[in-house]
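Engineer: Sequence isn't available, so here's the structure alone:
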């Protein structure tokens, strides 16, 4: 019986690490913004900006 061909991964390991680090930066920025007295909407906006900046930063730092 022939073995079925395995599916290729959806994301490369490099892409998964970069997105994970971006998500961690976003959560940290959002939590710190809210704890500093900002409203939830401000925290979410700060988290979104931190996510974009972190993904761009780690994409350059983690060479591929």
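Structural biologist: Arrived safely. Keep in mind that what you see is a predicted model, and the values were worked out from it rather than measured. Residues are numbered from 1 along each chain as shown.

Engineer: CA atoms for contacts and neighbours, from now on please.
Structural biologist: Will do.

Engineer: what comes up buried for stretch 40-59?
Structural biologist: Neighbour-count burial for stretch 40-59, counted by 16 or more other C-alpha atoms under 10 Å, picks out 43, 44, 46, 47, 48, 50, 51, 54, 55, 58, 59.

Engineer: Show me how far whatever helix or strand the first one lives in is from its chain's centre.
Structural biologist: What it means is residue 43. Taking DSSP states H and E as the criterion, residue 43 maps to helix 40-61. Centroid separation for helix 40-61 versus its chain: 8 Å, with C-alpha atoms, centre = their mean, to the nearest Å.

Engineer: Against that first model, consider the following:
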């Protein structure tokens, strides 16, 4: 029970994905002027792409 739920690598990848998704959603909302659904979809797509990108970019832990 002393093991963490997420590794540092996983937490970093998810954090970066969330930051990219929120930024993309906010920029879409500001540029679009009221398209909330479009902003959420763009943010979710950016999150998924960022997680895949950072997962490939950040080296895995070596035991």
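Structural biologist: Arrived safely. On a predicted model such as this, the values are computed, not experimentally measured, just so you know.

Engineer: What TM-score do the two superposed chains give?
Structural biologist: Here the TM-score for the pair of chains, by TM-score structural alignment, normalised by the length of the second structure, is 0.89; 59 aligned residues with a C-alpha RMSD of 1.0 Å.

Engineer: which residues in the second structure does the helix holding residue 43 of the first structure align to?
Structural biologist: Counting by TM-score structural alignment, helix 40-61 of the first structure pairs with residues 36-57 of the second structure.

Engineer: That stretch: average distance to aligned residues in the first structure?
Structural biologist: Taken over the aligned residues, the distance from stretch 36-57 of the second structure to the first structure averages 0.3 Å (mean C-alpha distance after the TM-score superposition for the first structure).

Engineer: what's that stretch in contact with?
Structural biologist: 13-14, 16-26, 28-29 (C-alpha atoms under 8 Å, 6 or more residues apart in numbering).
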